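A.B. asks: Okay, predicted coordinates and the sequence, questions at the end:
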Amino acid sequence: MPEISRFFGIIIRMFHQEHNPPHFHAEFQGKKAVFDFQGNILRGDLGSKTAVKLVREWVDLRVAELETDWRLAMTGQEIKKIEPLD
């Protein structure tokens, strides 16, 4: 699964030709969660409220890039890296 961003120990990935709704996978210290593009957790748990807050902040800043990557992934094209949270 391609890594699209990494910040503060959080790894963000997106699969190619994934199922709807649009989403991405986040991992922090071995814990995993799936988020939609509004920052809602669809399943899983990152085990840290701070990590979840950081992911949600990142989503708010990068939703357009996430949507672009989702379209690329759905058509089997190369997914672009997205800037991390500073």
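C.D. replies: Thanks, I have the structure now. Numbers count the residues shown, from 1 in each chain.

A.B. asks: Please count neighbours and contacts with C-alpha atoms only from this point.
C.D. replies: Fine.

A.B. asks: in stretch 55-74, what's buried?
C.D. replies: 55-56, 58-59, 62, 66, 69-74 (16 or more other C-alpha atoms under 10 Å).

A.B. asks: Could you give the separation of it from the chain centroid?
C.D. replies: 7 Å (C-alpha atoms, centre = their mean, to the nearest Å).

A.B. asks: Use this one as the comparison:
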Amino acid sequence: MPTICYFYGIAIQMFWNDHAPPHFHALYGEDEAVIAIETLTVMRGGLPRRALALVIEWAEQHRSELMENWELCRVHEMPRQILPLR
């Protein structure tokens, strides 16, 4: 699973040919959340409150890039790196 971004100890990853709806995985320490790109809601798992807030803030800034990466993954192409949260 490629890591497309890393910031404040949080890794953002996407799987190739993953199931719908479009989503990404956010990992922080032992915690993992699967987050829907369209709604930015947690579909599965969870993160500490502050880490989740950072992930949502980042995803709001990069939603179109996340969707582009989702489409790349669906056709088994390498997703592009996305800038970290500043």
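C.D. replies: That came through, no problem. Just so it is clear, the structure is predicted and the values come from calculations on it, not from any experiment.

A.B. asks: Drop the TM-score for these two in here.
C.D. replies: Overlay of the two chains. TM-score (TM-score structural alignment, normalised by the length of the first structure): 0.95; 85 aligned residues with a C-alpha RMSD of 0.7 Å.

A.B. asks: Would you reformat the buried residues of stretch 55-74 of the first structure as CSV and include distance to residue 2 of the first structure and secondary structure?
C.D. replies: Output for these, formatted as CSV (distance: C-alpha to C-alpha, whole Å; DSSP: H, G, I helix; E, B strand; the rest coil):
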residue, distance to residue 2 of the first structure, secondary structure
55, 17, helix
56, 20, helix
58, 18, helix
59, 17, helix
62, 17, helix
66, 13, helix
69, 11, helix
70, 12, helix
71, 14, helix
72, 12, helix
73, 10, helix
74, 13, helix
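
A.B. asks: any idea which residue sits dead centre in the first structure?
C.D. replies: residue 24 (3.7 Å; C-alpha atoms, centre = their mean).

A.B. asks: List the residues that contact that one.
C.D. replies: 12-15, 34-37 (C-alpha atoms under 8 Å, 6 or more residues apart in numbering).

A.B. asks: Closest one to residue 46 of the first structure out of the residues you listed, please.
C.D. replies: Taking C-alpha to C-alpha as the measure, residue 46 of the first structure sits nearest to residue 34 out of the contacts of residue 24 of the first structure, at 9.3 Å.

A.B. asks: Give me the nearest residue to the alignment partner in the second structure of the closest one, chain neighbours excluded.
C.D. replies: Alignment note (TM-score structural alignment): residue 34 of the first structure maps to residue 34 of the second structure. Computed as C-alpha to C-alpha, 6 or more residues apart in numbering, the closest residue to residue 34 of the second structure that is not its neighbour in sequence is residue 25, at 4.6 Å.
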